Every structure is written in C-alpha cells, then in structure tokens.
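Q: Sequence below, structure please.
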Amino acid sequence: MVAERKTHPYLSLMNSYLIDSPQPSSISYWYNLGSLLGLCLVIQICSGLFLAMHYCSDITLAFDSVEHIMRDVNYGWLIRYLHATGASFFFVCIYLHIGKAIYYGSYRKPRTLVWVIGVIILIATMATGFLGYCLVYGQMSHWGATVITNLFSAIPWVGNDIVQFIWGGFSVSNPTIHRFFAFHFVLPFILAALVVLHFLALHTHGSSNPLGITGNIDRIAFHPYFSFKDLITVFFLVLIICLFVFFSPNTLGHPNNYIPGNPMVTPASIVPEWYFLPFYAILRSIPNKLGGVVGMFSALLILLFLPLLDRSLYRGLAFKPLSKFFFWLFVFNFILLGNIGHLHVEVPFINLGIYCTIAYFSYFLIIVPTISTLENILFYLGRSNK
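A: Sure, this is the predicted structure:
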C-alpha cells in the first residue's frame, strides 16, 4: 500500500502534499491557520450552495426569501446562520494568518509568490463578503451597497458611468442585486482556485518556521504529526462556530439588517460588517472623496510591497525586539481603526481616525524600512565588536 501511494500517478500527488510532505519540526500552532481557512472555505461553499437553492435575487423578494429560508425551510436557519457566522470566522482566520505571516516574515524570498497570491485571496474574499452582505437586502445592506459602489464616482471622468454600470440604472435596484448574486456565487470558486495556486506555490519551498532560519536541517513528514495537530485546532474552531450558531447567532451582525431595505429612510449611521471596519475608518478619515478611496484600496495593496520594504537580513521578528515592539503597536492600531469604523463621524473620533490612518501607512512606508535597516547596522556592529 505504501509503495502504491508513492508510485500511483494520482495517489503520489496526494501523498506528496498531505502525507510525506517534509515540514520544519519547529512550526507552531499559528501555522494551523491555513487548514482552518480551508475548512471555512468549504463551509462557506457548501452552505452557500444550499442557500442559493432557496434565495431569490429579485429586489422585491430578496429579504423575504431570506426570511423564508430562516422560517420555512427545514434547518434553513442553521444553514443561514452557519453561512453568516462562517464568513466572520473566515475573516478572523485570514487576518490572523496575515498577521502571522508578517510576524514570521513568511512574505520574504523565496516565498514572495505565496504572499502575493495570499493578498489577492484577501481582496477577493473581501469582495465576496461585501456582495454576500448586500444580498440580504436589509436596511444596512441597501445603504452599504449604495455607499460603497458610489465610491467609484470619485474616479475622474468615468466614475459616474462606472457606478451606473454597476447599478444597472440610476440607483441600487433589481439589476444590482441580480449582478451581485451572480458574482457572489462565482467568486468562491475563483477563491478555491486561488487557494490551490497558493498551496502549489507554498509546496515549492515548504513552510517557513518561527525561528526565521532554514528549516531544511530538521524536517518531518506532514502525516501523522502535523495532520493530527491541525485536527486539534479544527475541532476547537468547529466548537466555537457551533457556540455562536446555536447560542448567539446575531452577535456579529447589525440589528438594522433585520429591517427590509428602504431607499427612502437613511439610517443614523451606515456601518459595514465588522471585518471591513478598519478600511472603512481609513476611507472616512481622509476628507477628500477620491483621496479616501485611494487610501482605502492602498491600505490593501500596500501589503504587496512588503517584501520590498523589509530590508532585514533575517526573516521574522523572533529575535528582533525593536521590530516586535512596533509590530504589536501596528496590531493595536489596526484594532483601534476597526473600533473607530463603527463610531459616529464626530470629534474626537475624526482626529483619532486620521492619526491611526497615518500610523497604519507609516508602519509600512517608514517604520519597517527604517527599523530593518537599523537592526542590520546593529547586527554588523555586534559582529565587529566580537
């Protein structure tokens, strides 16, 4: 059986990825986030397929069809809550996964391609989450769709035409929901293809390790050690998701989204889902509309340039106290941006949002290049003193 799995044309491929794949023995539980993200994607695709069987993308029926799923379809409430809660945990895991990659320097050569594909997955995931949130067509969904799509009007000359093309008219209406549903249905499968590419790129050089040094000296097979290690965190994630689904399914949602969308009534405060709040805060913190749009998208795209901005000689922050200190300040600033994103646009939150936005971009453009260069100098001085 062992010989067959290593020589069979299909089994050998699976064997090389899931059984005999050599991994550094020092990798920690933070590296389990990849398998948790894979589980979340499977949950979202499977639950989404069942929801699509009963959902109606007509704007006059969209909200009622969701209520029909919740009240009339057998276990429809379970599937809908699993899909909504699964989306939140998808973003929890993806933010932690990106934070782990920044901390351990997983974006550096020779894994730059893995990092770039991962950032593309993040952007595609955010687009999928936004489209899905709009499909509920509650009060917050309608106004969230109106505000976010209207951002494209800031583009000079062609902005208004792009907005009308997205809407399929002069406001968020029936063609808009049809288009959002079509793209929301297709994007998860594109995400699955990107995940496969991400996995293939990772397999080329293998995982990095927390120490920031080569892991080729001490590697062990993925199965059974790491496969069992992944199952432990999978069990805990499923347990936490079940706790939210069965006992507190509305914790991560907005109460206004349980009111049918009404274009004639504007909510007191338009707030997107929690996982968009840090970038929404950046958008609101820049007074100029075009500047806010550029700032929001730049906050995502700047991640692509992190391999170029980090000039350190060594991978990861395990033995760099100065970089570690600023990394945790960055994490705190990101959480603070998320908190500012759901608050009213008023003093002192306006000024605080501006300071946090400056701090966010300063981390990538100033702190990372400067601190990494300084640490290189200190390293050379330390060696010369010896």
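Q: C-alpha from now on. contacts and neighbour counts both.
A: Will do.
Q: Helices of the stretch 1-150 of the chain, start to end?
A: Using DSSP state H, counting those that start in this stretch, the helices of the stretch 1-150 of the chain run over 2-7, 11-18, 33-52, 62-71, 76-104, 112-135, 139-150.
Q: In CSV, list those along with mean neighbour count.
A: Listed next are the helices of the stretch 1-150 of the chain as CSV, based on neighbours: other CA atoms under 10 Å:
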stretch, mean neighbour count
helix 2-7, 12
helix 11-18, 16
helix 33-52, 18
helix 62-71, 19
helix 76-104, 20
helix 112-135, 20
helix 139-150, 21
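Q: Looking at the ones you listed, which is nearest to residue 179?
A: Nearest to residue 179, of all the helices of the stretch 1-150 of the chain, is helix 112-135, at 9.3 Å by CA to CA.
Q: how big is the angle separating that closest one from helix 62-71?
A: Taking axes from the mean of the first three to the mean of the last three CA atoms, to 10 degrees, one finds helix 112-135 and helix 62-71 inclined to each other by 100 degrees.
Q: And this one, please, so the two structures can be compared:
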Amino acid sequence: MGSTERAEFKNPLIGWIDERLPVFTLMQKEYGVFPTPRNFNYFWNFGAIAMFMLITMIVTGIVLAMHYTANTGLSFDSVERIMRDVNGGWLIRYIHMNGASFFFVAVYIHIFRGMYYGSYKRPRELLWILGVAIFLLMMATAFIGYVLPWGQMSLWGATVITNLFSAIPLIGDSIVTLLWGGFSVDNPTLTRFFALHYLLPFVIFAVVFLHVWALHVTGSNNPLGLEPQSEKDTLPFHPYYTMKDSFGLVVFLVIYCVFIFYMPNALGHPDNYTPANPLVTPPHIVPEWYFLPFYAILRAITFEIGIPFTEITIISAKLGGVIAMFGSILLWFVMPWLDSHPIRSARFRPLYRLFLLLLLVDFVFLGYVGSQAADAEIFHIPLSYFGLGATGYYFAFFIVILPWLSKFEKGRELPPSIHEAVLAKHAK
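A: A predicted model of the protein is given here:
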C-alpha cells in the first residue's frame, strides 16, 4: 500500500524487514543521503554529542534506579551501597553524575552556536522553541535528580528552590504544598521527585524527537547562514558528517572520562556527602554549576517594586527574583522575533557579534557571582552590585540591543552561495 520508494540493501534480512517495515529506508533517507550544508564546523558536532549524552543518562539512570531506595531514611545509604556493593556501581554512578554536567556543556555550546549563527531565524523558529523547551526540561530533571542522594545540599537546595513558588500571589503556597506533599521537604517530596526524575528523561527524548523532526523539515543552518541553492552546496550526511561527528564525540568522551576516572567529584559539592539534616543549615547553599547564572539573577533582585510615596508593594523582592530568573530563560523563546535582522550569521554582523560575545562573558560572570556567598565582596564592593549590573546587561541584550540592532545594524556583504564561499576559502 505504501508508495515510498525503498532503498536497496545487500543484506537479505535487512531487505526482507525493510520490504515490510521500511525503517531502514527511512534511516537511509534521513541520516544517510540527507543533504547537509558542506561548510559545517565543529560547533555542529554538539547536537549529536548531546543526543549521545541523553541516551547515556537514560541508560545509567535506569540501572541506578534498580538499586536506589526513595526513602529519606534509606536513600543516602542506598547511594553509598551502589558505590560499595553493586558490581560496577561506582562507575555507573560517576558516569551518570558527571554525565549531567557534560550534557549541559554540550547543550550550552549547542545553544550558543544557535545564537551566534542565527539558527533561531525563519524558517527555524519552531526548531529553536523546541530546543529551549528541551533545556527547560533538562533543568527540571537535573534539579530533581540533585535532590535524590539526600545529602545536605540535596535537602536544603530542594527547600530553597521549591520555596520560590511561594512568592506567586494567591496560589504560591498551594503549589509548594503540592510539591512537598506536606508541610516540609520530607519523604513524600523525595518519592515524587524520584518518580518525576524517572519520567522526565523520556519526555525530553520525545521532545528531542520533535526537535530532530523539525530539523529534517527545515534543513540545517550553517556558519554562513545561507540556504543551500544547489547540490554543490550540500554533502550527504553519511559518511562525511558521521565521521566528523564521531571524531568530535571521541575527543569529548576523552575529556569526559578524565573527570569520571580522575576527578569524579570535581563538579559536585562536598556537603552532599553528608546525610541530610533538617536541623543544620549549610553555611552556603549553592546549586550545581550549570544553574549558577540563573541563581545569580534570582539573587540580584533585592529591591521591591511598589507605588511611589506609599507603602504599597506590588512586586516583592522574592517575587521579582523569581520573575527575573524564569524570564531570563523565557526570553529565549521569543528571540526569533526580538531579532528580525535579515542576516543570520554573526560572521556578517560585527556589532551583533560584539554584543553576543559580551553576553557570553556576562553569563560566565553571572555563574561566578552565583557561586559566591550573598555577602561576598570584590575590592570592598558588594558582589551583589556587580551581579545586578550583569543581570541588567543580560536583559538589555534581549529587550533593547537585539531590536535596536535589527533596525540599525548594517551587515557585511554575503557570499553568493555556500560552495563558492568554500572554494574561495580554500583557494587562498
């Protein structure tokens, strides 16, 4: 009944299966001969690397879940049992624990590449939106997973972050009670967090499927930001980019393995190796490193917004911080419409490139601010002032600078096509 033209396969078993269920024809079409711009650089490796890390996290997470006990009295001991008594348990846990950090490394680079080369612009708006949705799901999954070992930082991190929802007017306290499953972070909180942590990676995988589907509909962007105009502008994905992605993945895995085998706890927090104690507050509560910029934005808002010359408060400092933190990510969703400049790639937009690189420095600095105590100082100046300034630039970039550049920046002349630009580059 199907009218799809099937590929020919030498293996008779594959041919027999494909005749009845053309899954191999689909793979050949979408990943074998799929036309891909011929000028990809190594920034384009990180999408495949992120997919590999997601699968790694799901597989190791399932194995760890077989030995984990979601109970406040047993969870810490069950993690230690995995480390000591389960065959290869230490390795599986370190792969999973460091895998979260390296998954975020790959995704952060993937997002920056999208911003730098304009991969959020028409016709890839939905592709970009799905990518941001994946990032939000990753943040939720990682936060919930950080709670599961039930160490000191797990308990108090969960207490601080879930308490943020209490700032929402009218329904905030009800949301917190729902998250906790009671009136404090306790056993019901841990069990529902474990259930959600098991579920969300599969939700992420489903959204990744939609993300890749959208990519194969619109086609890939490229460093020039030009659409392919002929076959000369493209290469088949296999073998050219499968080999390129494989090389990049091997290099990435070498660095990943250095952390797994030689410094597995470098990206964690020592307080989480102490069992959770609700009676003892850690001196400095910090999230994992990949949340630190957003944590700094949350803490940067220390002032209230109200009606002048009255004592009426419209937005409390706590609510303002929550709005700023979530708003800093939600702005990514509307980036395709904030930046309406006709040129995609920052290679041909010098002002945009400058402001974007400043945003990168700003984001890293926010991460440093988030890692320090709230009362820390630089040159006898409270670090919170610098954090507020960095937060201001972050929002100014999206709300002010991008729309301004869209109207007034004059980009450089674009090359006529991808293949002509590639040939001109190699002719030099």
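Q: Once they're superposed, tell me the TM-score.
A: The TM-score (TM-score structural alignment, normalised by the length of the first structure) is 0.96; 379 aligned residues with a CA RMSD of 1.5 Å.
Q: re the thing from before, of all the helices of the stretch 1-150 of the first structure, which one is nearest residue 181 of the first structure?
A: helix 112-135 (6.6 Å).
Q: corresponding residues in the second structure for the closest one?
A: Mapped onto the second structure using TM-score structural alignment, helix 112-135 of the first structure spans residues 125-148.
Q: in the stretch 201-350 of the first structure, which spans are helices?
A: 227-247, 277-285, 289-301, 306-309, 321-341, 349-362.
Q: Just give me the match in the second structure for residue 69 of the first structure.
A: In the second structure, the residue matched to residue 69 of the first structure (TM-score structural alignment) is residue 82.
Q: likewise residue 225 of the first structure?
A: Looks like residue 225 of the first structure aligns to residue 240 there (TM-score structural alignment).
Q: which residues does that match contact?
A: Contacts of residue 240 of the second structure were listed using CA atoms under 8 Å, 6 or more residues apart in numbering, and none were found.
Q: Export the helices of the stretch 201-350 of the first structure as JSON lines, with columns for distance to residue 209 of the first structure and mean neighbour count.
A: As requested, the helices of the stretch 201-350 of the first structure are arranged in JSON lines below (distance: least, CA to CA, whole Å; neighbours: other CA atoms under 10 Å):
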{"stretch": "helix 227-247", "distance to residue 209 of the first structure": "16", "mean neighbour count": "15"}
{"stretch": "helix 277-285", "distance to residue 209 of the first structure": "29", "mean neighbour count": "25"}
{"stretch": "helix 289-301", "distance to residue 209 of the first structure": "25", "mean neighbour count": "17"}
{"stretch": "helix 306-309", "distance to residue 209 of the first structure": "17", "mean neighbour count": "17"}
{"stretch": "helix 321-341", "distance to residue 209 of the first structure": "16", "mean neighbour count": "17"}
{"stretch": "helix 349-362", "distance to residue 209 of the first structure": "26", "mean neighbour count": "18"}
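Q: can you redo those as CSV with distance to residue 47 of the first structure?
A: Output for the helices of the stretch 201-350 of the first structure, formatted as CSV (distance: least, CA to CA, whole Å):
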stretch, distance to residue 47 of the first structure
helix 227-247, 13
helix 277-285, 25
helix 289-301, 28
helix 306-309, 35
helix 321-341, 28
helix 349-362, 35
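Q: looking at the ones you listed, which is closest to residue 220 of the first structure?
A: Using CA to CA, those put helix 227-247 closest to residue 220 of the first structure, at 11.7 Å.
Q: packing partners for that closest one?
A: helix 33-52, helix 76-104 (3 or more CA pairs under 8 Å, 6 or more residues apart in numbering; DSSP states H and E).
Q: follow-up on the earlier one: could you report the distance from the closest residue to the match of residue 69 of the first structure other than its chain neighbours to residue 258 of the second structure?
A: In this structure, residue 82 of the second structure finds its nearest non-sequential neighbour in residue 89, 4.9 Å apart by CA to CA, 6 or more residues apart in numbering. Distance of residue 89 of the second structure to residue 258 of the second structure, computed by CA to CA, to the nearest Å: 18 Å.
Q: Likewise for residue 235 of the second structure?
A: For residue 235 of the second structure, the distance to residue 258 of the second structure - CA to CA - is 34 Å.
Q: What is the burial count for the aligned partner of residue 263 of the second structure in the first structure?
A: Using TM-score structural alignment, the partner of residue 263 of the second structure in the first structure is residue 248. For residue 248 of the first structure, the count of nearby residues is 13 (other CA atoms under 10 Å).
Q: What of residue 56 of the first structure?
A: For residue 56 of the first structure, the count of nearby residues is 19 (other CA under 10 Å).
Q: so what's residue 157 of the first structure up against?
A: By CA under 8 Å, 6+ apart, residue 157 of the first structure has no neighbours at all.
Q: Please settle this for me: is it part of a strand?
A: No - under DSSP: H, G, I helix; E, B strand; the rest coil, residue 157 of the first structure falls outside any strand and is assigned coil.
Q: Alignment lookup: it to the second structure.
A: Using TM-score structural alignment, residue 157 of the first structure pairs with residue 170 in the second structure.
Q: where does its match sit relative to residue 176 of the second structure, distance-wise?
A: Applying CA to CA to residue 170 of the second structure and residue 176 of the second structure gives a distance of 12 Å.
Q: and if you look at residue 313 of the second structure?
A: Counting by CA to CA, the gap from residue 313 of the second structure to residue 176 of the second structure is 22 Å.
Q: which of the two has more neighbours?
A: With neighbours defined as other CA under 10 Å, residue 313 of the second structure and residue 176 compare such that residue 176 has more, 23 against 12.
Q: So the more buried one sits against residue 161, correct?
A: No - using CA atoms under 8 Å, residue 176 of the second structure is not in contact with residue 161; the gap is 9.9 Å.
Q: What does residue 186 of the second structure correspond to in the first structure?
A: The equivalent of residue 186 of the second structure in the first structure is residue 173 (alignment by TM-score structural alignment).
Q: what's the answer for residue 353 of the second structure, then?
A: Under the alignment (TM-score structural alignment), residue 353 of the second structure maps onto residue 324.
Q: so who does the closest residue to that match other than its chain neighbours touch?
A: Nearest residue to residue 324 of the first structure, sequence neighbours excluded (CA to CA, 6+ apart): residue 317, at 5.7 Å. Residue 317 of the first structure makes contacts with 103, 104, 105, 212, 323, 324, as judged by CA under 8 Å, 6+ apart.
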